[in-house]
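In: I need the structure of the sequence given here:
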Amino acid sequence: MKQEQMSTKYQPQAVEAGKYQEWLAKDVFKPSEDPKAEPYSIVIPPPNVTGKLHLGHAWDVTLQDMIIRQKRMQGFDTLWLPGMDHAGIATQAKVEAKLAEQGLSRHDLGREAFVEKVWEWKEEYAQTIRQQWAKMGISVDYSRERFTLDEGLNKAVNKVFVELYNKGLIYRGEYIINWDPKAQTALSDMEVIHKDVQGAFYHLRYPIAGQEGQFVEVATTRPETMLGDTAVAVHPEDERYQHLIGQHVILPLVNREIPIIADEYVDREFGTGVVKITPAHDPNDFEVGNRHDLPRLNVMNLDATMNAKAGKYEGLDRFAARKQIIADLDELGLLVKIEEMTHSVGHSERTGVVVEPYLSTQWFVKMKPLAEKAIHNQTTEDKVTFFPPRFDQTFLTWMENVHDWVISRQLWWGHQIPAWYHKETGEVYVGETEPTDPENWTREQDVLDTWFSSALWPFSTMGWPDQERDLDRYFPTNTLVTGYDIIFFWVSRMIFQSLEFTGRRPFENVLMHGLIRDAQGRKMSKSLGNGIDPMDVIDEYGCDSLRWFLANGSAPGQDVRYSPEKLAAAWNFINKIWNASRYVLMNVGPDFNLDTIEIGDDQTLADQWILARLQTTIEDVTRLFDKFEFGEAGRVLYHFIWDDYCDWYIEMTKESLQDTTKEHRTTKSILVYVLDQFLRLLHPIMPFVTEEIWQQIAGQDSSIVTAAYPQVQAEYQNPTAVAAMEDLMELIRSVRTIRNEMNTPLSKPVDLMIKAQDDATKTLLEANRAYIDRFCNPAELVIELDPSLPEEVVSQTLSFAQIFMPLKGLIKLEDEIQRLEKDLAKLDQEIERIDKKVANENFVKKAPAKVVQEEEAKRQDYLKQQTAVAERLAQMKAMLEAE
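Out: Got it, this is the predicted structure:
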């Protein structure tokens, strides 16, 4: 062992330096491809090549790395496949903004040159992401890295598009879509963020044709679209307007007659009960227009300025037009009132501008048949299991209410839609290869929504549509880890596309994690300026500290609050492990390593206890990892390492190792063995520091990355030793509590008398006198079944013994009586609580027999303590009366 290499304090930068490169050089992250091993695969949620990874990404990859590192150690043939997303709108917007700084637009460059610029951007930021992955220590197989625009993915995308088109599940049509006037592209519903903004209801008069001085009053939040009105509508059963149905109004400002129609879409209880119908600028109005065969009049350009059909308002920005229209209506006496209001308005997720409902010809996926398959699959053995389970219903609800998916985007960066239009006939050809006479055809200029390609990620990255070995061996994947905010964007789409094209679910499990919020509980965002760069955190606290914080705050589906205090505590915990390891290395000597461990029969109670506690820890951590309860697993590990191993076991070994006349081979072996085992348990969470320490006891040529994961060893399970040790620890803690309450420091020796309840307890305590001496510092230690006591003592009653400490001159009888009365009252309350619980028929019927037995065992303990405290209290009172 090379304990001289370990510094006196944990220094993360020194520990982490070079390790990732060593792991890559040894190829430890690649699948074993052992045919006897069970495969276990994860595909990374591909980050966008738009910039640096944020703290949410760090959380995401930490959880995946923990899973894959544990499975690798457990002997699975593990594949964690990395990759990145081209992120159509987001990446194009970034590159266009960069060009704008040079006074250029994409149109100045042309499509081919612009796309080359975007590829240059991609290469630069992909390298940045890989560097960040390395800093996070993630154990992906880079030899299989994929990109959503690579050649293989493009082949898969084209095949899926063509097959869906041939099945009638992709179609081209004119519909109201979400339009981003800045990026000038269509958006899916999920790319629209709704924000509450200050707006208004504008109440307007529309004159009734042929009826001088008669009007209907309509209310709208978007008066600029009134120029495209082609009807006003009332409810067919609204008695107020029955007589007007079939008549016409004159559309103000443009003086065009439009009909008054009846449609059940109108809510007669809302507003005036009369609504304007603008089929080209509102999705609901579009449907009303279809039912009544109304014309569709689009009054805006693609950049949201008013077009020629808007008359004198042509060229005005939509919001400038709104102001001018209201001013003109007011001047004509047609503005009734303006009601200020706060309402939800859609904004582009990528550019931030207000989205415009816009009539446009786009490509769509017909979602109902695909959704029905996904819904049905959740009733089969091939279902996807969500963690936490509530997201299963979230998924189903969305699939049951899904709308057709607009998949075309008016961009240059992305998968160009494999469709061609005949230059003369207008015929549409859709195919994986271009037409045989390309000179007669024009290629569709639009590209596909980014989510179209990422929906194929679990199987396209494995080589589909070609039947490659990876697809046969590693698909379906085992676990997807992702944030709950993209269950609709991505998770659901992967499920229905995988079922459609492979006949299988894309993954067995979906672990949904929450969002990282700031200390005040706010979502991290650029606008708030509260974002945290994970690389800065690593520079300050180390990667393992960040990973421990993220893992320990992790409960499926829950958000986490960023906390520098918790990161400092994580560093402190690692420093505790570091110092414990240094103690072990210094005390076992340079000739000790994993191969020389000899755990003999000459074990102390502490030896037996720590080995038994280790088995419980292995069992609990493994079980909790399987349930993705990483926060709970972390707490189990923390308490075992900090409390059991460091604070108790190591301290107890200091007592036995002081005896230089013995070799202490067993105790030294157990020190190393337990250290080795908990380092392996910790490795998936803290890869760097565990490797550093483990190589001190296993050799520099080995790696903990591929070491076997701990398994429960039945021969070390020892309930008797655990119970005995817990009694001993309870006694030591009680003595220290008494000293603390009496303001008697541990450094001051004080006589200690212990009244054991039986011979077995007396034997146990006698056998471990050395520990009581070390941890309690008695001047004289008496352990008897019935020790003679001085008059003035302070006492503590345990279920197996009573502790007495003569403190003449340091305590008043009145104070001790008062303390004993409080103890007795607490015991009375506990006994009463258990009696009520056991008397409850529902509890006895529903609770497992083990739980009922445990409650009864507690009651018996409390009764023993109650008797002993009552006797001692009577003695104290008698002594007080005798004074």
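
In: Please count neighbours and contacts with C-alpha atoms only from this point.
Out: OK.

In: who's in contact with Leu807?
Out: Contacts for Leu807 (Cα atoms under 8 Å, 6 or more residues apart in numbering) come out as Val750, Glu792, Val793, Val794.

In: typo on my end, Gly271
Out: Val218, Ala219.

In: top of the contacts of Leu807 by neighbour count?
Out: If you count neighbours using other Cα atoms under 10 Å, the busiest of those is Val794, which has 25 neighbours.

In: Relative to Lys182, how far out is that one?
Out: Val794 sits 80 Å away from Lys182 when distances are taken as Cα to Cα, to the nearest Å.

In: mind listing the helices for the stretch 601-750 of the chain?
Out: 605-626, 630-638, 651-657, 665-682, 687-698, 719-741 (DSSP state H, counting those that start in this stretch).

In: for the first one, packing partners?
Out: Secondary structure elements in contact with helix 605-626, counted by 3 or more Cα pairs under 8 Å, 6 or more residues apart in numbering; DSSP states H and E, are helix 630-638, helix 665-682, helix 719-741.

In: Another for comparison:
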Amino acid sequence: MSEIAKAYEPKEVEQRWYANWLEAGCFKGQVDDAREPYAIMIPPPNVTGMLHMGHVLDNTLQDIFIRRARLEGKAVLWQPGTDHAGIATQTKVEKQLRASEGKSKYDLGREAFVEKVWEFREESGGVILKQLQKLGASCDWDRTSFTLDDHYSKAVLTAFVDFYKRGYIYRGKRMVNWCPATHTAISDEEVNMKPQKGYFYKMRYELVEPDGERTHLEISTTRPETLMGDTAVAVHPEDERYKHLIGKTVWRPFPKAPIPIIGDEYVDREFGTGCLKVTPAHDKNDFEIGQRHGLEVIEVIDHDGKLNALAGEDFDGMERFEARKVAAQKLEDMGLLIEREPYENTVGFSERGDVPIEPRLSEQWFLKYPKVEEAKRAVESGIIKFHPDRWKKTYLHWLNGIQDWCISRQLWWGHRIPVWYKKGLERSTLDFNDPEQVHVSVEGPADPENWEQEEDVLDTWASSYLWPMANLGWPEPTEAQQKELDFWYPTSTLVTGFDIIFFWVARMIMAGLELYGEDKAELTDAEIAARIPFKNIYIHGLIRDEKGRKMSKSLGNSPDPLDLIEKFGADGLRFGICNIAPTGSDILFSEDRIQIGRNFCNKLWNAARFRQMSGEMADNSGLEAILGRIDPAKCDDYDHWILGRLAQVTEDVEKCFTGYELAPLTHNIYAFFWSDFCDWYVEASKGKLKDASLRDNCLAIQDLVLRQVLQLANPVMPHITEELWKGLGYDASQAFIQNARIPHASEVVAGIEVDAGAVERVANLQELISQARALKAQYNLANKRDVEVFYGAEGEAAQVIADNSALIQTLAGIGSLNTIGGKSTDGLPAVVTPLGPLYLDLSSAIDVDAEKARLSKELEKLNKLVAVGENKLKNPKFVDGAPAQVVEGARKQLAETTEKRDETQRILNSLG
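Out: Below you'll find the predicted structure:
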């Protein structure tokens, strides 16, 4: 036990306690068959990343679950780690290389460049984890994993080989999102949609054989630079305007060639002209049309976003957006461009390259998703639960429309695909079913000099989808790792944002169902329950600014979390961010809304210090010791009330965790501690602290409440609660607050029969005191403490007021409180409370004559305003001629003025 300092200094407290926790190994996850396991795998941040507000929210929520589990006596594992983030990391190192040495990765070569990336990772790879420690994250840091660690890489390559051998992985030419800046295929998750202003170009495609007076078709496009790759024009087969032309041909303008008119139901008859130019090599939907109709595929835009020789001599080597202008001008010169119509649409930009993506037909590796039906069944049957439940619809909707996953990337940083090709053979002629031509294994071929390894690496998501299994030793666990797998897997909870339900959550589930355990075509519910990576999925929203905009550096609306920690303290930031985070919905952030966290820290600190200064700290060695100090016979109504409220808030907090409803968590703790305990109970107890016969009992109750509040708040505010736990001498035999199991609602007041009647009586007293304060405020007497108040209660209600008259006077700020008796109430301002009416004697508090003069003057002014308003509304020209909203506003203003006038008249009458 130590003296609690006058002021709370979060930086000193947080640094000291975090160092103590690390030194003592408080965060180590240890297998203990005598305890219930609870495990969370941290969604691995990018190895190059820096802490942002999304990380603050996500990791604070995880830490809350983790620290609560420790308080409940569970064996706990919070597994940390980072993701190699293939394209993000490689792009960053390439930029540095160009800036520092003026070289490209090709100048260095693959091996030397990858060494450069490893050097970068060693220098900056742990920054975000250190920043998470400043936030108070209680991960088992000794277990920190990296998706390119040897053990993890082996898991990734094993998964690829197993999927390949089971027929789920294949190589094929398909349409992908292509980034011309980084020269790789990218996932949908790596595409940012941005509004762009451009043009709709309406052009003529001449019919090879005119149709009567019709000599051409009109076609609209936003991308004239691709028309050189057109191999058809499509119309809807039931479009009366064009269906008779199906089978005929039109001239592609340049390079000039006849192309067919086809009928396809994909065409929207109502959009544009109803005619669609089909470019199978440069549009996903066009490619599918081309597949259905056997169209030629002509690629005219290369991997770097430049046009090639197939586009014609005029365009060969031209950048695609320059080619757009040139193509439009060429059409105009040929008399084929009808108009340029300004048009605004959204265009996909590469997240890392920050250039518009190019839909491109590319030879890639694809994964057919396994165990899709079982993945659906796991959620539909409740084996895996989403919190909030509504997100399971999003999950199931995606699974119902799932398409094969492009898992290859044209990068050098990442898991190189474990496929080797026999030297001397043409890639296009390879038989992938012949092991003499294509070798697929984790170790590689025995005679590597005769083989060439695939150049591509795996998509980053194709490694992180193994995160729960691979971090626990899969696929070849040691004996010790097998114990860990058996104990921790499936993990308990996944905490993540809704934006990666598709890209990560669903894939982890399917990977676990297919790869964890023996290869089986169908799974029972029991087998599904054993293979899933987690049992509960807690979905939170995204953090946005006050205007609802996504936070970004370019907008300048994203604060640095380290600056916020410096300003509010880690605990203040954690409490504040949780306090404004609705379950599963987006969070509107502002610093003003975070201030509540720092304020609560100060309130908690001051209350603990006040308790320490109020009297000697007795036996706080444990819950039973404190309960043993409380004498129920000495407990008055307020004591029973606070004990009842303590049990209730403990139950409310328990429900937050069992029901995965963390949104009310901080609100429940805040309302109980700040209002019920500090504003009401502590204030009500000040008289008892002066009474030697009641003092120790009152302090014991305060010790009980503070002990429980510190444990309830500890998962959210770990540093300050640890400091005050020691300062108030709780459980001195335990090194840390996490070692003292938090009592349930039924245990926190064990042995004390809380008087339910007392709880109701105090609630009524509080309402009476609040009404008395409001009555004083109405007459501008809020700060005047010598006013006289009378009460008209009878019977039991009168007795309650009489028994608590001193307390009422203190908390309501009144000079005297007496029964009205036979006194006349005429003219006395009054208010109705649950314990009967209260009357305010104004003559005891104000200069009646002066107040009557003031009110008379105010009444005269209000009467004039009412008259003006009434006359305006009697005027037909105004009522019939003014806009409806103006007339309605006048009526509303008159009603408010009339109400204020009548209230002023009532107050004036009460003064006699």
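
In: TM-score for this pair?
Out: Superposed pair, TM-score by TM-score structural alignment, normalised by the length of the first structure: 0.88. Supporting alignment: 816 aligned residues with a Cα RMSD of 2.7 Å.

In: quick one on the thing from earlier: export the contacts of Leu807 of the first structure to a markdown table and append columns for distance to Lys373 of the first structure and secondary structure.
Out: Formatted as a markdown table, the contacts of Leu807 of the first structure follow (distance: Cα to Cα, whole Å; DSSP: H, G, I helix; E, B strand; the rest coil):
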| residue | distance to Lys373 of the first structure | secondary structure |
| --- | --- | --- |
| Val750 | 76 | strand |
| Glu792 | 80 | coil |
| Val793 | 77 | strand |
| Val794 | 73 | strand |
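
In: Max pairwise distance over these: which two?
Out: Val750 and Glu792 (13.4 Å; Cα to Cα).

In: tell me, what's touching the two both at once?
Out: With Cα under 8 Å, 6+ apart, Val750 of the first structure and Glu792 have common neighbours Pro806, Leu807.

In: possible to save the helices and strands packed on helix 605-626 of the first structure as a markdown table with mean neighbour count and distance to Asp196 of the first structure?
Out: Compiled in a markdown table, these are given as follows (neighbours: other Cα atoms under 10 Å; distance: least, Cα to Cα, whole Å):
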| stretch | mean neighbour count | distance to Asp196 of the first structure |
| --- | --- | --- |
| helix 630-638 | 20 | 35 |
| helix 665-682 | 21 | 45 |
| helix 719-741 | 17 | 57 |
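
In: Mind checking the ones you listed for the one nearest to Met6 of the first structure?
Out: Per Cα to Cα, nearest to Met6 of the first structure of these: helix 665-682, 15.4 Å.

In: For that closest one, give me the average deviation versus the second structure.
Out: Once superposed with the second structure, the aligned residues differ from helix 665-682 of the first structure by a mean of 1.0 Å; criterion: mean Cα distance after the TM-score superposition for the first structure.

In: what does that helix contact?
Out: By Cα under 8 Å, 6+ apart, helix 665-682 of the first structure touches 581, 584, 587-588, 593-594, 596-604, 607, 610-611, 614, 618, 621, 637, 641, 650, 653, 690, 694, 697, 704, 707-710.

In: hmm, which of those residues are the buried ones?
Out: 581, 584, 587-588, 593-594, 597, 604, 607, 610-611, 614, 618, 621, 637, 641, 650, 653, 690, 694, 697, 704, 707-710 (16 or more other Cα atoms under 10 Å).

In: Now flag whichever of the contacts of Leu807 of the first structure is closest to Glu340 of the first structure.
Out: For the contacts of Leu807 of the first structure, the nearest to Glu340 of the first structure is Val794 (73.9 Å; Cα to Cα).

In: which residues touch that closest one?
Out: Val794 of the first structure touches Ile738, Phe804, Met805, Pro806, Leu807, Ile811, Glu816, counting by Cα under 8 Å, 6+ apart.

In: pretty sure the second one is touching Glu791, no?
Out: No. Counting by Cα atoms under 8 Å, Phe804 of the first structure sits too far from Glu791 to count as a contact (10.8 Å).

In: if we can go back for a sec, can you put the helices and strands packed on helix 605-626 of the first structure in TSV and add distance to Ile129 of the first structure?
Out: Listed next are those as TSV, based on distance: least, Cα to Cα, whole Å:
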stretch	distance to Ile129 of the first structure
helix 630-638	25
helix 665-682	26
helix 719-741	48
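
In: Of all these, which one is nearest Gln865 of the first structure?
Out: Of all those, it is helix 719-741 that lies closest to Gln865 of the first structure, at 13.8 Å by Cα to Cα.

In: Please enumerate residues in contact with the closest one?
Out: Contacts for helix 719-741 of the first structure (Cα under 8 Å, 6+ apart): 605-606, 608-609, 612-613, 745-746, 764-765, 772, 775-776, 794-796, 798, 800, 803.

In: and for it, what span of the second structure is it aligned with?
Out: Alignment note (TM-score structural alignment): helix 719-741 of the first structure is matched to residues 756-778 of the second structure.
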